[in-house]
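[1] sequence unknown, structure follows:
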């Protein structure tokens, strides 16, 4: 990223940056958590459980908080979701468990703050109790996992619980995946992602090899020969391009790279423009826009091609952007990036509207230019199949094909998380990894029984 008067690091002081990137939502005190837990009806047929992809017994863990059984509360959560601490911070609980809370149907319409209570319990466990699970006696079975994000870590932990030895490979130097490199710093503040990784690995039996790239340093077939099973949790490593004129101008970059750079280095060294435009309508776009503002950008505009109801970012995320000084413009599609004297000066958009058939239409004659010295593209991530070329692993619809057990078309090779069909949520990735581990363990057990 070039540096100059319009794109430069260090726009704010260290003290300002520390404040801007501190925990976005401070934790509950224990007294506050108990009061909140007491609001729960502890429903017998709780709809919040059905809404949780990992199936946490939510009323049970909340009741444990209410009775001051913090260890019991944390164990209920972590039995289903070993990454319950990060999920409590980053999951869109407002459209999952909290949306189904029966309190929404009551006059006050305020659901139980399930995410905050989950954070309270898991934080207590990490601070006071350490790793609550013990490793079973070694089975001698060895499993390779490619990808150290939520799916890979959840798979590794569950396999280790069953006594299997696990080796995790990842293209990054640190484990954590999106939690470490792709989530806004204020959501997982105070190095929480690495502290959670350390907490998870404390069970034992799990090794990690960083800076190892599938297709360069290893192949799936090679891993399959060396290990008793393989789990692929490679995520979505590709990013979509805009496909418009000027996309190669200095000052134009992918939002995921911007966020990763911010998470990987001192915030004081991250360059940011004075006038930043973010293109996209998902959580990545919101994270990039808010962080650009908090780095010291004078103006940040998030532009989305359709209406607010079509954005994948939740209403809570959209409100968060606006309360952080981000201007949101809807119904505008990028046409070209505008240069002045060879440097990025802005981006031209065509105005759009919802057509009679409900689809977006744009008027090529009705355009406007949004001035910018920095443009961040957040128009979607894609699965990169190249590392699997030549492997007998089926890919359809841009994702790895798996059966009900998470097994691919290559026997003994499983996959889960964002690289497989389904919702791209951290909690869903944890579920996939956990379930694949159970399927792998069942396969090992069945083989021994024969």
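    Arrived safely, thanks for sending. Every value quoted in this text rests on a predicted model; they were computed, and no experiment measured them.
[2] rest of the way, CA atoms for contacts and neighbours
    OK.
[3] Now do the contacts for residue 278.
    Listed by C-alpha atoms under 8 Å, 6 or more residues apart in numbering, the contact set of residue 278 reads 255, 285, 288-289, 300-303, 375-378.
[4] Please flag which of those residues sit within strands.
    Using DSSP state E, the subset of the contacts of residue 278 located in strands is 300-303, 375-377.
[5] any idea how far residue 324 is from residue 308?
    Remark: distance between residue 308 and residue 324 (C-alpha to C-alpha, to the nearest Å) = 17 Å.
[6] ditto for residue 229
    Relative to residue 324, residue 229 is positioned 46 Å away (C-alpha to C-alpha).
[7] The two: which has the busier surroundings?
    residue 229 (23 against 14; other C-alpha atoms under 10 Å).
[8] okay, now the one to match up with it:
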């Protein structure tokens, strides 16, 4: 994204400081002690709890809520961390409305689930605020494992391996660890530098060395890692952003949504971030929603999400769609970009309505134009250097608990072909791969 002061329509400091503070405050305020007890009391503590099945990390949700209800949040946190060492972040960013809370019996009976996400945050925050780490390392095994990527999958894998007594080196391309949690999630979901604090807390386990500024394919190769380490886990996420292949995509003011979100997350002063008056975001996932909502919160007058399919097909949950609408974001369904116009800098986006046919998605021929001085692309990302690894589409093919086509190499998270691109799913895959690596090294 260009920060040029000469780009028409794009400017910083559209709001006063009080407005920035209010707009980017915590989306869901933490529960206090009394609120947590009241919220926990609503749980039926189901014996065959559907919420556990709905959780990708299989946290024993009724147990940790019962532990909160009996005023032992530290025990509740241990129950959570046993399955999900990044339970604090997941409590903030998980789409609980489509996972555990959607499966809640209270949701089915009353349309109001137990607030599982906020209760999880209450428990994990209690322990992390105390600065204590509930785990210690096993006796050293003398084995070394390389983890590529310090995102959710890599961190979860590294922590579990360190617990088992292995030494772990994490190679991270960026200057700060955290991956998606640090660079790719809306600022109002994880305030106060929580992502960095969580990594620092996790590293207290010991046995993990963080090596920043080291990217696979640029600074190291998979062959080198396989030669230097007893096992390798790849959790580097997705590097490149897919191209629109639309006329005018190269105009000033057209940028990648992931870069915009990363710039915002790392900004020390939100008033320094330029934003357009008329912003269009192309895509339908969480990145699209996060970019659109934050553009509005930065002071954009008109923000529109353009999604080529219908509402039910939109990857972002209905909750996130409604959140965007509540912030003044307009969502246009069944429409695709055709071209971007303007003299050097984008000034308008021409789009075409779409329809689903037996031959696939096609344009109807009916077009419309949106004023746009800033356009963000949020149409997915592609894998970087995967060496000789077998691919499944655009991702690394895996079997079982993250085993790749190459012996001694595992993968998980967004770079692997395993499922949903969610923080909680990445944590589960990193954790399970670590267990499989440990079993392999112990055989």
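    Everything's here; your move. Everything numeric in this text was worked out from a predicted model, so none of it was measured.
[9] Filter the contacts of residue 278 of structure 1 down to the buried ones and express that as a ChimeraX selection.
    In ChimeraX, this line selects whichever of those come out buried by 16 or more other C-alpha atoms under 10 Å:
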select :255,285,288,289,300,301,302,303,375,376,377,378
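[10] Just give me the match in structure 1 for residue 202 of structure 2.
    Under the alignment (TM-score structural alignment), residue 202 of structure 2 pairs with residue 200 of structure 1.
[11] Correct me if wrong: that match contacts residue 82.
    Yes: counting by C-alpha atoms under 8 Å, residue 82 is a contact partner of residue 200 of structure 1 at 7.3 Å.
[12] With neighbour numbers in mind, choose between these two.
    It is residue 82, of residue 200 of structure 1 and residue 82, that has more neighbours when counted by other C-alpha under 10 Å, with 28 against 23.
[13] Tell me the residue in structure 2 aligned with that one.
    Under TM-score structural alignment, residue 82 of structure 1 pairs with residue 85 in structure 2.
[14] And residue 61 of structure 1, which helix or strand is it part of?
    Residue 61 of structure 1 belongs to helix 58-66 when assigned by DSSP states H and E.
[15] Next, the angle helix 58-66 makes with the next helix or strand after that helix.
    Once the chain leaves helix 58-66 of structure 1, the next helix or strand it forms, by DSSP H and E, is helix 70-80. Angle of helix 70-80 of structure 1 versus helix 58-66, following axes from the mean of the first three to the mean of the last three C-alpha atoms, to 10 degrees, is 160 degrees.
[16] what helices or strands is helix 70-80 of structure 1 leaning on?
    Other elements packing on helix 70-80 of structure 1 under the criterion 3 or more C-alpha pairs under 8 Å, 6 or more residues apart in numbering; DSSP states H and E are helix 58-66, helix 114-124.
[17] again, 10 Å this time
    Contacting helix 70-80 of structure 1 under the criterion 3 or more C-alpha pairs under 10 Å, 6 or more residues apart in numbering; DSSP states H and E are the following elements: helix 58-66, helix 84-90, helix 114-124, helix 426-449.
[18] The helix holding residue 61 of structure 1 vs structure 2 - mean distance after superposition?
    Compared with structure 2 after the fit, helix 58-66 of structure 1 shows a mean deviation of 0.3 Å (mean C-alpha distance after the TM-score superposition for structure 1).
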